[in-house]
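Chemist: Model the structure of this input:
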Amino acid sequence: MLAVVCGHYHDSETLIDEMDDDGDGIADRKVYQMLADYQDGPEGGQGYMRLLQFDTTANKMYVKTYSPYLNEYNFYKPEEYPGKDEFTLDMDLKPAIK
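Modeler: Below you'll find the predicted structure:
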């Protein structure tokens, strides 16, 4: 598992956990957890959603928050909450054979 995207808990947070798959005390991988739920905002959240773009060459995931209803980015004010709606995560996106 690489990432978990969830909602239904009002807020927007990102957490990165390191997982030790083989029990040797050394982290083997990271799991990225993103909570994005805007339905507590005006008009039930005004259609805000997370847009995820994966760049497999650069091993990055670009995250933006967008409302097609308002045609606007960022639910939170960037100057008050920097990095809450728009950010980049470095992650290993190379194919793995298990």
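Chemist: CA only for contacts and neighbour counts going forward, please
Modeler: OK.
Chemist: Please name the nearest non-neighbouring residue to L51.
Modeler: In space, and not counting its chain neighbours, L51 is closest to K64: 5.2 Å by CA to CA, 6 or more residues apart in numbering.
Chemist: Tell me the spacing between that neighbour and D17.
Modeler: Per CA to CA, to the nearest Å, K64 is found 21 Å from D17.
Chemist: The two: which is more packed in?
Modeler: For K64 versus D17, the count of surrounding residues by other CA atoms under 10 Å is larger for K64: 18 against 12.
Chemist: next up, for comparison:
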Amino acid sequence: MAELYDVRVWHMTKEHDTSSARRRRHPALDVRIPFFKPLWRRVLTSAVMVLWIIVELVYGSPYWAALAAGICAYVGYQFFVAFDLDERR
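Modeler: As a prediction, the model looks like this:
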């Protein structure tokens, strides 16, 4: 029971405050990293994902195509709408 209490106290510290304007993302979902600063890398990654969707549809896997389309939509939004060049070093 003490371990559960410690976890609750840890989440209540100022460092892990979820009410702040800028919330931390899970590292696996954070695609706004310095590697993707050049526009050509973001465009190439998006093009490969669209190609993946086409391949899945051609081979008759609409569910995998839908999953790839969802990932592509998320990444496209992060790359071209929400991406801020000055945010990352």
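Chemist: Can you calculate the TM-score here?
Modeler: The TM-score (TM-score structural alignment, normalised by the length of the second structure) is 0.30; 49 aligned residues with a CA RMSD of 4.2 Å.
Chemist: picking up where we left off before, isn't the residue nearest to L51 of the first structure up against Y73?
Modeler: Yes: counting by CA atoms under 8 Å, K64 of the first structure touches Y73, with 7.3 Å between them.
Chemist: So for stretch 42-61 of the second structure, what gets flagged as buried?
Modeler: 42, 45-46, 49-50, 52-54, 56 (16 or more other CA atoms under 10 Å).
Chemist: Could you report the distance from I53 of the second structure to L4 of the second structure?
Modeler: Between I53 of the second structure and L4 of the second structure the distance is 43 Å, computed by CA to CA.
Chemist: hang on, I meant V75 of the second structure
Modeler: The span separating V75 of the second structure from L4 of the second structure equals 35 Å under the rule CA to CA.
Chemist: In terms of neighbours, single out the busier of the two.
Modeler: Each of V75 of the second structure and L4 had its neighbours counted (other CA under 10 Å), and the higher figure belongs to V75 (21 against 9).
Chemist: In which helix or strand does that one reside?
Modeler: helix 62-80 (DSSP states H and E).
Chemist: And for R41 of the second structure?
Modeler: Assigned by DSSP H and E, R41 of the second structure belongs to helix 39-58.
Chemist: Which neighbouring elements make contact with that helix?
Modeler: Contacting helix 39-58 of the second structure under the criterion 3 or more CA pairs under 8 Å, 6 or more residues apart in numbering; DSSP states H and E are the following elements: helix 62-80.
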